[in-house]
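Novice: What follows is a predicted protein model with its sequence.
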Amino acid sequence: MPAAERPRLRTRLALVYAAAAVVLGAVPVAVVGLGAWTARSTQAVGDPAGPGTASNTGSVLLAVVAGLIVVALVAAPIGWALAGRALRPLRELTAAAEGATADRLPAHGELGRYEEFADLSATLAGLYTRLDVVYAAQRRFVADASHELRTPLTVQRTLIQVTLADPDADARVLRAGYAELLRIGEQQERLVAALLALAQGQQGPVATEPVDLAALAGEAVATRPGCTTDLRPALVAGADQTLLASLIGNLLDNAVRFNHEGGRVEVFTATRGTRAVLTISNTGPVVPEDAVDRILRPFQRLTTPRTQSGGSGLGLAIVRAIAESHGADLRVVPNPGGGLTVTVAFPTVP
């Protein structure tokens, strides 16, 4: 229904107040009218009618109706004013919401003296706080993504300028420059693919079906030799197979990339109670306890630059997004000797 055609709550409240006042006012008016009413003449039959003995029903009814009209006329503006006063907090909340932007969210305390308005105000304040956190994370992500994409572009431009400025550049130098440009281009492709995977993970499952973690992990390990496996059936209820394959692939890629020469990667799947559990553990550099939350955020690494590690800094952020979209519990624990143990517990099929 268009906004112009919707009835106003203030009008309805005022009419209800006026109607209630008329109904309640009818009682005393009727009592007074009954007290003054003489329904019939007390004149003896056959005697001529006297002026003081005629029925006053008409005049009493007229007085009662006039009294009710007066009550209605007085009650209507009073009800309008009271309704406006009662609905004032709603107008303030509406004005605050209309002025909200991504850069400026309203911050206000409780509005109104009534519990309902105070609860609504507190709820909206909590919503604005959560939105502020989301907008801040989005701005930080965009800034980080811009930086990550700008860095290889700057390197490409510098490489081309240096090569063109070299008067003695021969075919070998040009081939070396082209090879480096191809490597940087492939790095950018991986970064864009990781950004798309992160967006898909945050969007959540598109098609849901029971998925066996053991089967997906087996397929992923087959393309990454050197992993130790203990794969037992672990059926996830209502999962997106493509997203779960991306989650396992990112965990394995991280476990292989950030590892020692000759280190180990262990993959385990099983069903524990009402959870289908995936655990991937590796050796590698020591990860401080206070760095776990940071490396789960996009573009966050310990100390190794992306240009040296070959990673995009999005692997664990993708894992976290996919796990949250599937209602899974994600647990990342640093190993005492170095490396991480990542456990993801999904709801299993009953």
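Specialist: On my side now, so go ahead. Numbering: from 1, shown residues only.

Novice: For the rest of this, base every contact and every neighbour count on C-alpha atoms.
Specialist: Fine.

Novice: show me where the stretch 151-300 of the chain has strands.
Specialist: Remark: strands assigned in the stretch 151-300 of the chain by DSSP state E, counting those that start in this stretch are 209-212, 227-231, 235-239, 265-272, 275-282.

Novice: Of those strands, give the one that comes closest to Thr53.
Specialist: Minimum separation from Thr53 across the strands of the stretch 151-300 of the chain (CA to CA) falls at strand 235-239, 90.0 Å.

Novice: Run through who's touching that closest one.
Specialist: 205, 207-213, 271, 275-276, 326, 346-349 (CA atoms under 8 Å, 6 or more residues apart in numbering).

Novice: next up, a second structure to put side by side with the first:
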Amino acid sequence: MVRLSMVRLTARARLALLQTALVLAAGATLAGLTYLLMRRRAFFTHLDPSGPDPSGTLPPMPAPAEDLRAFADRVQTDTLSALLTQAALALIVVTALAAMLGWLVAGRVLRPIRVISSTARRLSAENLTERVPVTTPADELSALAGTVNDMLDRIQRGVTERDRVLDSQRMFTANAAHELRTPLTTARTAIDVTLDGNPSRAELLAMAGDVRGAVEHMQRVLDGLLLLARSQAGLGAREPVDLAAVAAAALDAAQARAAAADLAVRPRLRPAPVRGEPVLLERMIGNLIDNAIRYNRPGGHLLVDTDTAGGRAVLQISNTGRQIPPGQAETLLEPFVHGQQTRVRTDSLGLGLSIVRAVTLAHQGRIAIAARTGGGLDIIVDLPQKSPRH
């Protein structure tokens, strides 16, 4: 029961009790030492009756040895008794004062902690802007307040990042559902319209073509989503890959499309070796070149540059095209964004640059995208040439 009642005491009460106990122990020790010293002095005086009286006064007149000894014993007893009584009273008064001062001091010392506690109780996931005031001078309590504020900053950043990720995931899910629902709607409409009556062979073939096109579109969407998920899941085995060789192969594969669009291709391919997953790197560079051709303008140009700098392999792709507002360039890295102010239907899925960013991040690389002054984009991807150590 005693231990339970002590546990229920507040920190202020425990601190005040501790201070009071320390004062009481120190006072009792001081009184006990004084008493022992006085007894020691009285003992030596008792051995030498000719010495001064313990009270500090001399006897009024000489007396026989027996009377002097009895007088000394009586003075000794009275003095020690008075000392104990006065010491006990003084100790009680000092202990009471120590208890009151200890309570006040404990409250003042614990005030910053109460402020921290009340601030923490007011905080929630919807309100993380309030901070604990840091007192001066710099001491343990101000350090505690600073630590709590740093923790709140990290929590706020985490909650903000969580909300951003959740919003991005909701947007991604909605766009993916829309991208898959559109070809399904197209296929169903074609089937309903064609089978409403007695369709001819030509109408059935046209319906089959529409359904096949819708299925192919859904397959491209699913392939892009799977590749995006694979890129975000991390890499498997890493192999030596030269970005220059991969870019040269991608340009060869896109040569006919570039010629049909009347584009001037300007490759400057210098060795840029890295260690990574070849399939993902090929898809990354292929998507960049495909995007640069798809959104270019007739008679424009396409620049593909590979090199190394500071222990990193650098890939730069620049293309002409329509004018893009500078603030909109970064949004092109989001899934299902086609570079329009509003989401529109195109023959592109809007996953190309999202996959590029995912592959870049999977290789611990960096990607920078900027709108060109005359139209088009500048995209720079740099990857570490050595595999990061985990």
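Specialist: The structure has been received and is ready for your questions. Just so we're clear, the structure is a prediction, and the values are computed from it rather than from any experiment.

Novice: returning to that earlier point: with distance to Leu159 of the first structure added, can I get the strands of the stretch 151-300 of the first structure in CSV?
Specialist: Output for these, formatted as CSV (distance: least, CA to CA, whole Å):
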stretch, distance to Leu159 of the first structure
strand 209-212, 47
strand 227-231, 38
strand 235-239, 45
strand 265-272, 37
strand 275-282, 37
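
Novice: who are the neighbours in contact with Thr229 of the first structure?
Specialist: Applying CA under 8 Å, 6+ apart, the residues near Thr229 of the first structure are 266-268.

Novice: ok, now Ala321 of the first structure?
Specialist: Ala321 of the first structure neighbours (CA under 8 Å, 6+ apart): 198, 201-202.

Novice: Make JSON lines out of those and add distance to Asp253 of the first structure.
Specialist: Formatted as JSON lines, those follow (distance: CA to CA, whole Å):
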{"residue": "Leu198", "distance to Asp253 of the first structure": "15"}
{"residue": "Gly201", "distance to Asp253 of the first structure": "17"}
{"residue": "Gln202", "distance to Asp253 of the first structure": "20"}
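
Novice: List buried members of these by neighbour count.
Specialist: For these, a neighbour count by 16 or more other CA atoms under 10 Å gives the buried set as 198, 201-202.

Novice: C-terminal to the strand or helix carrying Leu361 of the second structure, what's the next element?
Specialist: Leu361 of the second structure is part of helix 352-362 when elements are defined by DSSP states H and E. Per DSSP H and E, the first helix or strand lying C-terminal to helix 352-362 of the second structure is strand 366-371.

Novice: what kind of secondary structure is the residue nearest the centre of the second structure in?
Specialist: By CA atoms, centre = their mean, the second structure has its centre lying nearest to Arg154, at 4.3 Å. On the three-state scheme (DSSP: H, G, I helix; E, B strand; the rest coil), Arg154 of the second structure is labelled helix.

Novice: Map it onto the first structure.
Specialist: Structural correspondence for Arg154 of the second structure with respect to the first structure (TM-score structural alignment): Thr123.

Novice: what does Ala272 of the second structure give?
Specialist: Alignment note: Ala272 of the second structure maps to Ala234 in the first structure; criterion TM-score structural alignment.

Novice: Next: Ala208 of the second structure.
Specialist: Under the alignment (TM-score structural alignment), Ala208 of the second structure pairs with Tyr178 of the first structure.
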